[in-house]
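Colleague: Show me how the following folds:
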Amino acid sequence: MAQNVPVRCPACRREQVYVPPVYPCSCGAPVVAPLRRGAPAEPVTHRTWLDDWVTVRCSACGRRDRWPRPELGCACGTVLRIPVEGDPAPSHDASPDSDVAGGALWPGPAHPPTADGPAADATRPGPAHIPLPPTAPVPRPAFQPVAIRTARDAVTAVALYLRWLGYRDIRRADQRPSSGIGLAARGVVAQVEPSVRPATLRDVECLWLTGMTESAVCVYFSLAGYDEDARTRADELDVPLFVLDLAGVPQPVNNPADELIAAGA
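Modeller: Model (predicted):
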């Protein structure tokens, strides 16, 4: 589905091939941002949250979601932003927190379904939908990870994983953790530790207190693992612990994490 496109760096004139990442839609279909062939890549000199995301329509179900904007790092040190079809050029006048102020990192569909989307399908004749029995688990598509190369990649991987578990409207947490990066959604607070420092007992206890305050499930994701006393305390407090591998797949560390995967949101 993803197509390679040639990209020339405007700084050093070096040309290389870019392969756009594939993201999982909530319907299970792969989603790839449609790149504008022949359009020059722009060097990233200023970042805002608004500019870092792009709205992409799923060709299978018509849903529009926001995904990380395609970027490519050149060997000369320049970070290049790849133009996307139908997406306006990033506005450098936006405030860094302009799209976080409202709370939503992924606000869901940006536009109503189009004529070839689910709304149109509902008007077409076809067999009646047979719902699953109340006791049957809801099928969940396979998780599609994002490779981790930077701290931002780690946050993106965790946000995608929380969505895969069933949580929606992932956003930056209102209460900033003492270390790492906090994410939140309805019914869950998560902490991402993208550094090479293992999470400590204090980190786990602080997250648990935040979850108690918010009356939400708390989940910890660490790139470098956990201290032994942190794992013991997490088991006592029933805090799910995950370790992020470089492929972007969270690996459960304790029983609460296994139970969260099985139950979902």
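
Colleague: use CA for all of it now, contacts and neighbours both
Modeller: Noted.

Colleague: Phe239 against Ala216, yeah?
Modeller: Wrong residue type there; residue 239 is Val, not Phe. No - under the criterion of C-alpha atoms under 8 Å, Val239 makes no contact with Ala216, lying 11.2 Å away.

Colleague: Among the two, which residue is more densely surrounded?
Modeller: Each of Val239 and Ala216 has its neighbours counted (other C-alpha atoms under 10 Å); Val239 has more, 24 against 17.

Colleague: quick one, strands of the stretch 151-265 of the chain?
Modeller: 171-172, 181-185, 188-193, 217-222, 241-244, 250-252 (DSSP state E, counting those that start in this stretch).

Colleague: With Arg231 as the reference, name the closest of these.
Modeller: Arg231 sits nearest to strand 241-244 of all these, at 7.8 Å, using C-alpha to C-alpha.

Colleague: What is that closest one packed up against?
Modeller: With contacts taken as 3 or more C-alpha pairs under 8 Å, 6 or more residues apart in numbering; DSSP states H and E, strand 241-244 sits against strand 217-222, strand 250-252, helix 255-263.

Colleague: From the rest of the structure, what touches it?
Modeller: 154, 219-225, 231, 234, 250-254, 256-257 (C-alpha atoms under 8 Å, 6 or more residues apart in numbering).

Colleague: do stretch 200-220 as well
Modeller: 177-179, 186-192, 226-227, 229-231, 233-234, 237, 239-242.

Colleague: which of those are buried?
Modeller: The neighbour-count test (16 or more other C-alpha atoms under 10 Å) applied to the contacts of stretch 200-220 identifies 177, 188-192, 226, 230-231, 233-234, 239-242 as buried.

Colleague: which residues does Ala173 contact?
Modeller: Gly182, Leu183, Ala184, Val189.

Colleague: Can you tell me how far it is from Val243?
Modeller: Distance of Ala173 to Val243, computed by C-alpha to C-alpha, to the nearest Å: 20 Å.

Colleague: Let's compare: structure for the following, please.
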Amino acid sequence: MSGTMAVRCPECGREHEYAAPAYPCACGTPVAPPLNRRAAPTRVTHRTWEGDWVTVRCGSCGRADQWPHPELGCSCGTVLRVPVTSAARPPTTGGGDPAEPPVAEPTASRAAFRPVTIRTARDAVTTVARYLRWLGYKDIRRADQRQPHGIGLAARGVVVRVHPLVEPASPRDVECLWLTAMAESCDGVCFSLAGYTDDARDRADGLGVALFVLDLTGTPQPVNAAAVGLVATGAGR
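Modeller: Down below sits the predicted model:
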């Protein structure tokens, strides 16, 4: 059964109202993974193909396609896998490719952000680059200075670290990004697929580094005050 359900974060106890994203089937019918209201969400600590994708069958044409497993980024930085029901695991080979996700809701006066489904590290970088343009940054490029982990991007006024690894970003990751940003006299922003450790979030809050979590639908979610402020004002702040 799809629709909306209450999801409580097991780490901080916050409750979120969650609706599974719908994806367009090849026949044009919106299809959403059915949510399981009787099961509890689980924290994403590592990623596997079997855990990150589910097979959902279209109720109109019967076509079965692979879609990202529903996930929720809690404001505490935890990435939660939302339970689904009657969803078969995808095969290791074959199957249809997911279509582009629906348009994200518009923020402030900007047009709606169009996410890109994330299946590889390259997809994560593509999503972040598109998101930075949506925020108003121009001339986005690979950063001159390498980060100890992940992939660095840069634009006028900002340096960015994309953390596509399976473990949460650490305080050292945040500190290295901040030092790079200080050297360039600009802001530091981090995007992570696996979230952040508690110490990393605390360090980012103290240094003013904006933290975002990437879910597999390709929609970045702000997880600290600096990130919320960036989304509200964009690159022109």
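
Colleague: quick one on the thing from earlier: I'd like the strands of the stretch 151-265 of structure 1 laid out as TSV, including distance to Val17 of structure 1.
Modeller: Output for those, formatted as TSV (distance: least, C-alpha to C-alpha, whole Å):
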stretch	distance to Val17 of structure 1
strand 171-172	32
strand 181-185	32
strand 188-193	31
strand 217-222	32
strand 241-244	28
strand 250-252	29
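
Colleague: closest one to Ile261 of structure 1 among those?
Modeller: With C-alpha to C-alpha as the measure, strand 250-252 is the member of the strands of the stretch 151-265 of structure 1 nearest Ile261 of structure 1 (8.4 Å).

Colleague: Residue range in structure 2 corresponding to that closest one, please.
Modeller: Mapping strand 250-252 of structure 1 onto structure 2 (TM-score structural alignment) gives residues 220-222.

Colleague: ok, average deviation of the matching stretch from structure 1?
Modeller: In the superposition against structure 1, stretch 220-222 of structure 2 averages 0.5 Å from its aligned positions (mean C-alpha distance after the TM-score superposition for structure 1).

Colleague: Tell me the counterpart of Asp174 of structure 1 in structure 2.
Modeller: Under the alignment (TM-score structural alignment), Asp174 of structure 1 maps onto Asp144 of structure 2.

Colleague: For its match, give its distance to Gln221 of structure 2.
Modeller: Per C-alpha to C-alpha, Asp144 of structure 2 is found 26 Å from Gln221 of structure 2.

Colleague: Show me which of the two is the more surrounded one.
Modeller: Gln221 (21 against 10).

Colleague: give the contact list for that one.
Modeller: Gly73, Phe212, Val213, Leu214, Asp215 are the contacts of Gln221 of structure 2 under C-alpha under 8 Å, 6+ apart.

Colleague: redo that, cut-off 7 Å
Modeller: When contacts are counted by C-alpha atoms under 7 Å, 6 or more residues apart in numbering, Gln221 of structure 2 touches Gly73, Phe212, Val213, Leu214.

Colleague: just Leu132 of structure 2 next, same as before
Modeller: Contacts of Leu132 of structure 2 (C-alpha under 7 Å, 6+ apart): none.

Colleague: which residue lines up with it in structure 1?
Modeller: In structure 1, Leu132 of structure 2 lands on Leu162 (TM-score structural alignment).

Colleague: Would you agree Ala226 of structure 2 is in contact with Val209?
Modeller: Yes - Ala226 of structure 2 sits in contact with Val209 when judged by C-alpha atoms under 7 Å, with a separation of 6.4 Å.

Colleague: gap between the aligned residue in structure 1 for Asp205 of structure 2 and Asn255 of structure 1?
Modeller: In structure 1, Asp205 of structure 2 lines up with Asp235, judged by TM-score structural alignment. Distance of Asp235 of structure 1 to Asn255 of structure 1, computed by C-alpha to C-alpha: 8 Å.

Colleague: which residues touch the spatially closest residue to Arg168 of structure 1 that is not a sequence neighbour?
Modeller: Leaving aside its chain neighbours, Arg168 of structure 1 sits nearest to Ala185 (6.3 Å; criterion: C-alpha to C-alpha, 6 or more residues apart in numbering). Shown in contact with Ala185 of structure 1 (C-alpha under 7 Å, 6+ apart): Tyr167, Arg168, Asp169, Ile170, Arg171.

Colleague: Run a quick neighbour tally on the fourth one.
Modeller: Applying other C-alpha under 10 Å, we find 24 other residues in the vicinity of Ile170 of structure 1.

Colleague: And for the second one?
Modeller: By other C-alpha under 10 Å, the residues close to Arg168 of structure 1 number 22.

Colleague: Distance-wise, check it relative to Asn4 of structure 1.
Modeller: 31 Å.

Colleague: Also the fourth one?
Modeller: Computed with C-alpha to C-alpha, the distance linking Ile170 of structure 1 and Asn4 of structure 1 is 30 Å.

Colleague: rewinding a little: in structure 1, which of the contacts of Gln221 of structure 2 remain in contact?
Modeller: Mapping the contacts of Gln221 of structure 2 onto structure 1 (both residues aligned by TM-score structural alignment, their matches' C-alpha atoms under 7 Å) leaves Phe212, Val213, Leu214 still in contact.

Colleague: so what corresponds to Ile148 of structure 1 in structure 2?
Modeller: In structure 2, Ile148 of structure 1 lands on Ile118 (TM-score structural alignment).
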